[in-house]
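Student: pasting the sequence and the predicted model now:
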Amino acid sequence: MKRRSLLLSAAALPFAGAARANSFPNGPFRIIVPFGAGSATDQGARNVAEGLNRIFGVPAVVENKPGANGAIAAEVAAKAKPDGQTIFVCSNTAAASNVAMMKSLPYDPLKDFEAVTLIGRAPVFLIANPKVEATTAQEFVALCKKQPGKVNFGSGSASTRISGELLKAKAQIDMVHVPYKSTPAALQDTMAGHVQMCFADPVTSLPQVKAGTVRCLGVGSRGRYRLTPDIPTLIEQGVPDFELMTWTGVMLPAGVPPAVSATLREAIVKIISEPAYVERQAQGGSEITPTTPEEMRRIQITEIELYREMMKIAGIEPE
């Protein structure tokens, strides 16, 4: 035990030294999350908070600010003091796709934020209420064609909204969209039967799939997802070119001193690379994918263009 304690102390020394050199942190971390408790983004944020508390020895408080597809939380985070102690843990919705899906935003995810790293990535899952008379995506599409405009789908983010609209366009079916403030809320109403279907990330939905409270009818990846190889893709079930991933990342308000950004990124990558964390996320269906700030920024820009193209395909006008 003594040797293990010494090793842990030694591992933390680089962060402690950097913190002293930069007088960082000089108070608690504020971690802003654009979705409600229980979402994949929230779960990632709470793991980051626990790790920062462990490494720096100061509190790390998670603040959930759902609504407006993450724009409410993003605006708060963008206007925060750029001292490295306000951290935005967000999904691709607030970090990229909102630019394509909304006519105007109170923030600019490229100009108002500095990218730090991605912390998780997964495809969208097509989730249905167990009472729906379909056990595959093919059967679900056939059901929708028999009952045009009678099937509802819920969404709690831009990714899950565009997923439903893309399914409508690719499979040539008519469904009614029901918006929610978060993916867990949409999933909850799918379980209750208030909506027949929703798209969700596996971190949020897989526990319910395993419990049998919902069915997963297909996965939105090009090939079978490594963490759920038994679930067929939508593409192999006849929905052409349906590929859509969700991701969670960390950003900081623009203007954070480079030394502070580097110290934070090093700490966060260490946290998400710990074997226990990687295994816990894998059990929930999320792959850990640390990136450089430059790589994350390229992913943001690519996704903005991707969503613009998908909105054209789905026939959606920015809101």
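Tutor: Perfect, I can see it now.

Student: hey, let's count contacts and neighbours off CA atoms from now on
Tutor: Noted.

Student: what comes into contact with stretch 168-177?
Tutor: 141, 144-145, 148-155, 161, 164, 167, 239-240, 242, 313-315 (CA atoms under 8 Å, 6 or more residues apart in numbering).

Student: switch to 6 Å and redo it
Tutor: 145, 148-149, 151-153, 239, 314 (CA atoms under 6 Å, 6 or more residues apart in numbering).

Student: the stretch 1-150 of the chain: strands as residue ranges?
Tutor: 29-33, 60-64, 86-91, 113-123, 125-128 (DSSP state E, counting those that start in this stretch).

Student: just want the angle from the first one to strand 60-64.
Tutor: Pointing back at strand 29-33 there. 20 degrees (axes from the mean of the first three to the mean of the last three CA atoms, to 10 degrees).

Student: separation between residue 289 and residue 252?
Tutor: 18 Å (CA to CA, to the nearest Å).

Student: I should have written residue 152 there, sorry.
Tutor: Distance, residue 152 to residue 252, by CA to CA: 37 Å.

Student: between those two, tell me which one has more neighbours.
Tutor: Taking neighbours as other CA atoms under 10 Å, residue 152 and residue 252 compare with residue 252 leading, 25 against 19.

Student: just give me how far whichever strand or helix holds the more buried one sits from the chain centre.
Tutor: Per DSSP states H and E, residue 252 falls inside strand 245-253. Mean-position distance between strand 245-253 and its chain equals 7 Å (CA atoms, centre = their mean, to the nearest Å).

Student: before we go on, here's another structure to hold up against the first:
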Amino acid sequence: MTANSADDGMSWQLGGQQMTTSIIGRSNALRHAALAAAIGAASLVAAPVATAQDYPNKPITAVVPFGAGGGTDTQTRMWGEAMAPLIGQRVVVENHAGAAGVIGTKHGISQDADGYTVVMGVASTIAINPQTNPAADYVPLEDLQPVALIGYTPYVMVVANDLEIETLPDLIAYGEENPGELTFAGWTGVGEMARQGLELRTGLEMTPVPYAGMVEAMTDIIAGRASGTIVDLASALPFIRSEDVTPIVMTGPEPSPAAPEIPTIDDAGVENYFIDSWVTLFVPAGTPKEIVEYLNEKTREALQTAPIQERYEELAIEFRDYSVEETEAFIERQINGWKSLIEETGSGKDS
């Protein structure tokens, strides 16, 4: 809306149509005030639509709440490269690591809800931290708007080669024979809950050691300074294929086509234990619906391009063609599912 001078009063430009009123006498002044208020309210409604019409007209920043090189960072960069030619703008990845993803997530939430900042969320930052970490003082489905599922992948447990252990039962036996010796490298809430859940189901005790990110943790496992970890298969595969670490079990009931030789948790005789991984695109709450739908549409298009599909198959990442509504429902199920495990392990904020 633009205001222009007029011979007999004031004129407003709204939606390309000029509206003019005269200010003559007290009654006309009151009508003018009422009209101005109505036009002001209309402009508030129209503004997001106008914003969405020319979106995007500058680069988009993708906030990754972990360090560079991990699974979330890798998938974000793949997504950004595939998105750029479709939206005509670059996607700039910013890594804000620390506090198991809390720092980066809160940074993303604090940004303008204009579609130019997106936040990558995973199970730890969205479904676990808000229920277990007092520093995660945000409500995911109130402070963030789910947009699209970027990728889904199973988890795997890997251990240091120098342990010379190849199965979960052997690791459990080793822990019983060497109490206090095993350490668990962790950098996300998912990893910590995976450790606690495994202890609950098997009695395996591993002392948790916090790391800033996956690269630092895997470096210490390779060097034998940490015993092992539970990590998404996409992140672990390069280290498994180079034989820098030993995979001992998939943390789900089904083998992965990318690594069918790794036994499942069911094969190891452990019941009611399932840890998975996903990366979801979010935007700050209040982002215009048209922008949310646009990002969902372009993301689904980008993830179905041949280079992405080939890379996903190589990394054992699943593509799920979810609408905004389906993405919201997926996130709600994840939050509720993790809530059950958190309550069972007694690891909630109020426990």
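Tutor: It's in. A quick note: this is a predicted structure, and the numbers were derived from the prediction, not measured.

Student: coming back round to it: could I have the buried ones of the contacts of stretch 168-177 of structure 1 as PyMOL selection syntax?
Tutor: If you want just the buried ones from these in PyMOL, going by 16 or more other CA atoms under 10 Å, the selection is:
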select buried, resi 145+151+152+153+239+314
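
Student: whereabouts in structure 1 does stretch 311-328 of structure 2 align?
Tutor: Matched against structure 1 by TM-score structural alignment, stretch 311-328 of structure 2 falls on residues 280-297.

Student: from one end of that stretch to the other, what's the distance?
Tutor: 27 Å.

Student: check which residues of that stretch are buried.
Tutor: Neighbour count says stretch 280-297 of structure 1 has 281-291, 293, 296-297 buried, by 16+ other CA under 10 Å.

Student: tally of neighbours for residue 221 of structure 1?
Tutor: Look at residue 221 of structure 1: counted by other CA under 10 Å, it has 21 neighbours.

Student: and residue 74 of structure 1, what's its match in structure 2?
Tutor: By TM-score structural alignment, residue 74 of structure 1 lines up with residue 105.

Student: let me see the contact set for that match.
Tutor: residue 65.

Student: just residue 178 of structure 1 next, same as before
Tutor: Contacts for residue 178 of structure 1 (CA under 6 Å, 6+ apart) come out as 153-154.

Student: check which helix or strand covers it.
Tutor: strand 175-179.

Student: which bit of structure 2 covers that strand?
Tutor: Under TM-score structural alignment, the match for strand 175-179 of structure 1 is residues 206-210.

Student: in structure 2, what range does stretch 6-15 of structure 1 match?
Tutor: Going by TM-score structural alignment: stretch 6-15 of structure 1 matches no residues.

Student: that stretch: which residues count as buried?
Tutor: Across stretch 6-15 of structure 1, burial judged by 16+ other CA under 10 Å covers residue 15.

Student: now it, how far from the chain's geometric center?
Tutor: From the chain centre to the centre of stretch 6-15 of structure 1 is a distance of 31 Å (CA atoms, centre = their mean).

Student: and the residue positioned nearest the centre of structure 2, how far is that from residue 197 of structure 2?
Tutor: Nearest to the mean C-alpha position of structure 2, by CA atoms, centre = their mean, lies residue 121 at 1.4 Å. Going from residue 121 of structure 2 to residue 197 of structure 2 by CA to CA gives 22 Å.

Student: same thing with residue 106 of structure 2?
Tutor: 27 Å.

Student: now residue 270 of structure 2
Tutor: Distance from residue 270 of structure 2 to residue 197 of structure 2, by CA to CA: 11 Å.

Student: again with residue 319 of structure 2
Tutor: 27 Å.

Student: residue 311 of structure 2 too?
Tutor: From residue 311 of structure 2 to residue 197 of structure 2 the distance is 31 Å (CA to CA).
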